[in-house]
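Peer 1: this is the structure alone, sequence omitted:
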């Protein structure tokens, strides 16, 4: 998937998540998606390349970086808990959507139960 396709897929997915919203706290060059004031996705350009930055479980993040050339440690974020997706031929739309939803679920799961817009243990999972 090319860079613009990746960004569009990630943005479309994030905008459809319950309680999610787009903000620009770092200026117009950073799209920051939050749920209940907690960041789960960032999009920006890293010298000339659009990227999507997502929260990930540390074990999953390490495995993803090993398996996919277009997934690297989180740009300007904790390298253990965040990953960066770049456009390329190793990522597809389904994987991008899964990773955005996983990032959202991780953040929702750390919110107090009364503030969770969905059950993070079941939301978006195939039953």
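Peer 2: Yes, it's here. None of the values given here were measured: they were computed from a predicted structure.

Peer 1: please make it C-alpha for all contacts and neighbour counts, starting now.
Peer 2: OK.

Peer 1: measure residue 11 to residue 113 for me?
Peer 2: Distance of residue 11 to residue 113, computed by Cα to Cα, to the nearest Å: 26 Å.

Peer 1: this is the other structure I want to compare:
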């Protein structure tokens, strides 16, 4: 998956906005104001940070050793850094984006969840 495909998939999700709160080379995706994905636009190979259930994060890091690592500059428990353009199946990358998005949705207040459903 290249960086353009990653971006297109992230922004296709309901309620997502893309922002640059950490500078013009760090693209951040938020749902209802909460971050679920970010990627550096100048990193090679392309990587992304995605939120992940802690137990699942460990399993993915073991299965894809070197390609999925503890989140760079993020909570090592709840975030993974994932190499986008290497040997991780696209289906898994899409599922990891969905998982990150869903974790953030579940953490939203009921009011924000209802607001998102209406939009």
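Peer 2: Noted; the coordinates are in hand. These numbers were taken from a predicted model, which means no experiment stands behind them.

Peer 1: ok, back up a step: higher neighbour count, residue 11 and residue 113 of the first structure?
Peer 2: Ranked by neighbour count (other Cα atoms under 10 Å), residue 11 of the first structure and residue 113 place residue 11 first, with 20 against 12.

Peer 1: tell me how many other residues crowd the nearest residue to residue 42 of the second structure once chain neighbours are set aside.
Peer 2: Distances taken as Cα to Cα, 6 or more residues apart in numbering put residue 25 closest to residue 42 of the second structure, at 6.3 Å, once the chain neighbours are dropped. Applying the criterion other Cα under 10 Å, we find 13 residues in the vicinity of residue 25 of the second structure.

Peer 1: do a quick rundown of the helices in the second structure.
Peer 2: 3-11, 54-63, 90-107, 110-118 (DSSP state H).

Peer 1: save the ones you listed as a markdown table, and put in distance to residue 72 of the second structure too.
Peer 2: Shown next, in a markdown table, are the helices of the second structure (distance: least, Cα to Cα, whole Å):
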| stretch | distance to residue 72 of the second structure |
| --- | --- |
| helix 3-11 | 18 |
| helix 54-63 | 13 |
| helix 90-107 | 16 |
| helix 110-118 | 28 |
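
Peer 1: which residues touch the residue most central in space within the first structure?
Peer 2: Centroid-nearest residue in the first structure, with Cα atoms, centre = their mean: residue 54, separated by 3.1 Å. Neighbouring residues of residue 54 of the first structure by Cα atoms under 8 Å, 6 or more residues apart in numbering: 40, 41, 42, 74, 82, 83, 84, 85, 99, 100, 103.
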